[in-house]
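In: Quick check, what structure comes out for this input:
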Amino acid sequence: MKKIAVMTTGGDCPGLNAGIRAVVRSAIHHGLEVTGILRGYEGMIQNQFIPLPSHAVSNIIQRGGTILKTARSEQFMTVEGRAKAYENLRTNGVDGLILLGGDGSIRGIQQFLQEHDLPVVAVPKTIDNDIYGTDYAIGYDTALNTVVQAIDKIRDTADSHDRIFFVEVMGRDAGMIAVLSGIGSGAEAIAIPETRTRIEQIVQVLQRGWHRKKTSMIVIVAEGDDAGGAYKIADAVRQRFDSFDTRVSVLGHMQRGGSPTCFDRVLASRLGVAAVDALVQGRRDIMVGVIDNKIAETPFETVVARRKEFPYDLMRVAEILSL
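Out: Model (predicted):
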């Protein structure tokens, strides 16, 4: 192995640049040449390859987003598109690939590897933290801190006006951001996709807070909750409980941006080095993650076939502390 490629795929998140930096510096340490692929799978098909010497990744560890950009690729979903991508990889002399992506990206590369032969190692990144095979994915910790800081500010204005705020956070299929940020911000109620949301139960919690003379209350809603988004749930609650003025705040894509926390920088650095080590030592078709604070390797087929266990015990913690 003389030359490897690195790319970022799927949605962006804080910590990707730290991961790119770790891959480049670690590869150079092993005497490898590194090329970057711009805009993920689409760039692979469009032959958007750029050299990545050591200085190209200087002063990026603190930056959000990704210097390699990312994009969706409908072409990569076709046999012809994947064949073109492979042709470009071979033309550019790529002997191995490291991708920083989520479960959708890993599904894509797994399909690619059924048709073409190339050593690949994946590094998990998603603010939802729902990828099997790792305790933490790059971007999750920063997103949590962004959400908690935003809720703290919302709590200030809620308290000033005796208001209930329904705060919608990202989580189309997973409620990890909602649960952890709910506990961290002292939310009165949390609505997530993993459990059935009962409007009457939320109303009871808010009424209990009203009788205990609370001057503000926060309800965290994951965007994929079964009862609907924050606006729909707020309307349903308002019809049953109008003692407080209610407002809705959708945090949206601000959760994906910002400078990564120290935790995400260190996590991305560890995983980037581990990914290069795995390629150099001949391991392939795996994702490197962290389990019990140790590097763990999980085959692609296991990552895409299994669902990460949701920590339901944290919902109990949130319910107890919402009194």
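In: When you work out contacts or count neighbours from here on, use the C-alpha atoms and nothing else.
Out: Will do.
In: Which residues are in contact with the residue nearest the centre of the chain?
Out: Per C-alpha atoms, centre = their mean, the C-alpha nearest to the average position across the chain is that of T126, at 1.5 Å. Going by C-alpha atoms under 8 Å, 6 or more residues apart in numbering, T126 touches 11-13, 101-102, 137-140.
In: from those residues, which ones fall inside strands?
Out: G101 (DSSP state E).
In: Pick out whichever of the contacts of T126 sits closest to E33.
Out: G101 (21.6 Å; C-alpha to C-alpha).
In: neighbours around that closest one, how many?
Out: G101 has 26 neighbours, counted by other C-alpha atoms under 10 Å.
In: K69: which of the contacts of T126 is nearest?
Out: D12 (8.2 Å).
In: I'd say the closest one and T66 touch.
Out: Yes: with contact defined as C-alpha atoms under 8 Å, D12 reaches T66; the gap is 6.9 Å.
In: Could you give the number of residues near Y312?
Out: The burial count for Y312: 11, using other C-alpha under 10 Å.
In: cool, K213 as well?
Out: Other residues close to K213 by other C-alpha under 10 Å number 9.
In: Next: N92.
Out: N92, neighbours per other C-alpha under 10 Å, totals 16.
In: How about it: what's its closest non-neighbour residue?
Out: Spatial nearest neighbour of N92, chain neighbours left out: F49 (7.8 Å); criterion: C-alpha to C-alpha, 6 or more residues apart in numbering.
In: Next, the structure of the following sequence, for comparison with the previous one:
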Amino acid sequence: MKKIAVLTSGGDAPGMNAAVRAVVRKAIYEGLEVAGVYNGYQGLIEGKIERLELGSVGDIIQRGGTMLRSARSAEFRTPEGQKKAMQQLKNNGIDGLVVIGGDGSFRGALELTKLGCPCVCVPATIDNDINGTEFTIGFDTALNTVIDAIDKIRDTATSHERTFIIEVMGRDAGDLALWAGLAGGAETILIPEEKIEIPTIIDRLVSGTDRGKKHSIIIVAEGVMTAAELAEIINKEAGIETRISVLGHIQRGGSPSARDRVIASQYGAKAVEVLKEGKSGVAIGMKNYDVIEYNLKDVFEQSDELDMKMYKLSKELSI
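Out: Predicted structure coming up:
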């Protein structure tokens, strides 16, 4: 192993830059040459590969997004596209690849390992939905962004005595909605992992109003339904007027939290160590606060499981 490359793929997440920095500097520390692949797998296909030095990743640990940029690539999903990507790796003398991203990025790396390129994956997604690791890069920062929004919205909800519905990201996973809802004191949290029960939601709203509650906060993950759809249902079924707030891509941006910077640094450095040891098809993650490595195939064997004890607790505390 003499030369490795690093790319970021899929949706950006705060802390990706910290992970790129760790990969580059750890690789150089270990005596390896390192290259950056720009624009994800599409950039790999197009040969957008440049050598990175220590200074290339200076002053990026505090920046959100990814300096290597990211892009979706329909072409890479085809066998022809994967072969083109593999040829670019060979043309540039790259012996191993670190892929920073989410589920789709991991799948791409798995295909490259089948073609003979040693790959190690670093989980970075605000959804925190990668099986095998307790935390992904970007989750903590996005969580704090959502909590900050909840706190601000609660102020105006109290002032106007209204029910607010806040829509957060989470197409297939409810981690962001659950953690933010519990930390923000939401009265109701709707997540993809649990069947929605409209009568229960309405009962909680009515019960709160009857005991003199002046406002309510409902958190809904986008994978359940939109905030607008839920507002229409509540108004139709209970005659309760609500206000909605869709946080959208504000959740992806911003300077990464200290926690995200630390785990990104740990994951990135570990990825280089694993590659240098000659391993391939490996994912990096965290379990019981220890940085671990595990088989990349395990990521797809089952879905990431939500902490349902936490969900139960959120319901108990929001009576």
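In: The residue nearest to the centre of the first structure -> the second structure?
Out: Here T126 of the first structure is matched to T125 in the second structure, going by TM-score structural alignment.
In: State the distance from its match to G170 of the second structure.
Out: 10 Å (C-alpha to C-alpha, to the nearest Å).
In: go on, S73 of the second structure?
Out: Distance, S73 of the second structure to G170 of the second structure, using C-alpha to C-alpha: 22 Å.
In: same deal with K214 of the second structure?
Out: 28 Å.
In: of those two, who's got more company?
Out: For K214 of the second structure versus G170, the count of surrounding residues by other C-alpha under 10 Å is larger for G170: 21 against 15.
In: give me the stretch of the second structure that stretch 265-282 of the first structure matches.
Out: Using TM-score structural alignment, stretch 265-282 of the first structure pairs with 261-278 in the second structure.
In: what's next to that stretch, contact-wise?
Out: 1, 15-16, 18-23, 26-27, 61-62, 96, 98, 118-122, 137, 280, 284-285, 291.
In: Go through those and flag which are in helices.
Out: Per DSSP state H, helices hold the following members of the contacts of stretch 261-278 of the second structure: 16, 18-23, 26-27.
In: Now, of those residues, which are buried?
Out: For these, a burial check counting by 16 or more other C-alpha atoms under 10 Å picks out 16, 18-23, 26-27.
In: I'd like those residues as CSV, with distance to P192 of the second structure appended.
Out: What follows is those, written out as CSV (distance: C-alpha to C-alpha, whole Å):
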residue, distance to P192 of the second structure
M16, 26
A18, 30
A19, 29
V20, 31
R21, 34
A22, 34
V23, 34
K26, 38
A27, 40
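In: ok, so of the residues you listed, who is nearest R204 of the second structure?
Out: Taking these together and measuring to R204 of the second structure by C-alpha to C-alpha, the closest member is M16, at 39.8 Å.
In: Give me the secondary structure label for the closest residue to that closest one other than its chain neighbours.
Out: With sequence-adjacent residues excluded and distances taken as C-alpha to C-alpha, 6+ apart, M16 of the second structure is closest to T66, at 5.6 Å. Three-state assignment for T66 of the second structure (DSSP: H, G, I helix; E, B strand; the rest coil): coil.
In: quick one: contacts of stretch 179-197 of the first structure?
Out: Against stretch 179-197 of the first structure from outside (C-alpha under 8 Å, 6+ apart): 144-145, 147-148, 151-152, 171-175, 178, 202, 205-206, 217-227, 310, 314-315, 317-319, 321-323.
In: and that stretch, which residues are buried?
Out: 179-194, 197.
In: among those, which are in helices?
Out: 179-185.
In: which residue ranges form the strands in the first structure?
Out: Under DSSP E, the first structure gives strands at 3-8, 33-37, 49-51, 96-101, 120-124, 163-169, 189-191, 217-222, 245-250, 286-291, 294-299.
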